[in-house]
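**Q** All I have is the shape, not the residue letters:
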């Protein structure tokens, strides 16, 4: 299993909206960055990700799971753009803020710190465990 981080502006697509989609999940559409698209192409079913509120809050608020592999993004006719579908798995008991991440020396190389603008980012297994611990999850 691999780990990822999905950024969303909560006034456009919030964690509560994601959770409301239930087991079916929702396509992670609208991504128009080649690196982010390529990250989604690498995803496998069951990969886990952090759901991150960007701009407002700037914090990891939940855990998601990839429930459909990369497919054409339905929000465009341009065949270059693809997306995956994700579903909510669980809330982060204590949201982990960007400031928290930046203040944790073990996360200095995390893409959230080094590639802040990238909307879909890889997360290492070690980073995953540290962020989950910071958020109060022991078994995520």
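**A** On my side now, so go ahead. Treat the numbers as computed from the prediction; the structure is a model and nothing was measured.

**Q** going forward, measure contacts and count neighbours with C-alpha atoms only.
**A** Fine.

**Q** Against residue 129, how distant is the nearest residue to residue 59 once chain neighbours are set aside?
**A** Distances taken as CA to CA, 6 or more residues apart in numbering place residue 97 nearest to residue 59, at 4.0 Å, with adjacent residues excluded. Distance from residue 97 to residue 129, counting by CA to CA, to the nearest Å: 15 Å.

**Q** ditto for residue 39
**A** From residue 39 across to residue 129, the span is 20 Å (CA to CA).

**Q** and if you look at residue 57?
**A** In terms of CA to CA, residue 57 sits 22 Å off from residue 129.

**Q** ok, now residue 18?
**A** Computed as CA to CA, the residue 18 to residue 129 distance reads 23 Å.

**Q** Check residue 93 too.
**A** 14 Å.

**Q** Comparing these two, which residue is more hemmed in?
**A** When neighbours are counted by other CA atoms under 10 Å, residue 93 and residue 129 differ, and residue 129 comes out ahead with 16 against 13.

**Q** give me the element that one is part of.
**A** Assigning secondary structure by DSSP states H and E places residue 129 in helix 125-134.

**Q** Please compare the first structure with the one that follows:
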């Protein structure tokens, strides 16, 4: 029987309030770019075409966080993680670890505290957006790159100069 993948996060911040369960939303099976999804419009005026945070001068971005909700074994460990797995986590908070694509890693490092992302189910029977999440801790070194029994172990990564990052998110 395959082992369930651990989703232990280091230094997970306490959310300010209990997060309500997100609604499931279906999307078409269209290709979605692996980049920020853009900025929400708040006005028809071209000068005010970006959503702003409370400070009034920062732009809100919406990201796409791809997950695989169906079982897939790597080194004998089931690495599936879908919206239902996130809902089952304490405080509905999880770390986004195991990213081993340089472009995706760079996007993780660009994400800011409080920004939102669409939780996208990929490589499954019904791909699509399954919920909305919020970044609750910005990028920090992914500890799984140093764990030899982890499916995400990277022997070329060094503790004094880690290659891979992760962050924490919460169900919105």
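**A** Arrived safely. Everything quoted here is computed from the prediction, not taken from an experiment.

**Q** on that earlier part again, the residue nearest to residue 59 of structure 1: how many residues sit nearby?
**A** As a burial measure, residue 97 of structure 1 scores 19 neighbours (other CA under 10 Å).

**Q** what's the answer for residue 32 of structure 1, then?
**A** Neighbours of residue 32 of structure 1 (other CA under 10 Å): 12.

**Q** That one corresponds to which position in structure 2?
**A** Structural alignment (TM-score structural alignment) places residue 32 of structure 1 against residue 100 in structure 2.

**Q** And residue 41 of structure 1, by the same measure?
**A** Aligned partner of residue 41 of structure 1 by TM-score structural alignment: residue 109.

**Q** sec struct for that match, please.
**A** The three-state label given to residue 109 of structure 2 by DSSP: H, G, I helix; E, B strand; the rest coil is helix.

**Q** residue contacts, it?
**A** Contact analysis of residue 109 of structure 2 by CA atoms under 8 Å, 6 or more residues apart in numbering lists 138-139, 165.

**Q** Just give me the closest of those to residue 70 of structure 2.
**A** residue 165 (23.6 Å; CA to CA).

**Q** residues touching the counterpart of the closest one in structure 1, list them.
**A** Under the alignment (TM-score structural alignment), residue 165 of structure 2 pairs with residue 82 in structure 1. Taking CA under 8 Å, 6+ apart as the criterion, residue 82 of structure 1 is in contact with 29, 31, 37, 40-41, 70-73.

**Q** repeat that with 7 Å
**A** Contacts of residue 82 of structure 1 were listed using CA atoms under 7 Å, 6 or more residues apart in numbering, and they are 37, 70-73.

**Q** Any chance of those residues in JSON lines with neighbour count and secondary structure as columns?
**A** Output for the contacts of residue 82 of structure 1, formatted as JSON lines (neighbours: other CA atoms under 10 Å; DSSP: H, G, I helix; E, B strand; the rest coil):
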{"residue": "37", "neighbour count": "22", "secondary structure": "helix"}
{"residue": "70", "neighbour count": "23", "secondary structure": "strand"}
{"residue": "71", "neighbour count": "15", "secondary structure": "strand"}
{"residue": "72", "neighbour count": "16", "secondary structure": "strand"}
{"residue": "73", "neighbour count": "19", "secondary structure": "coil"}
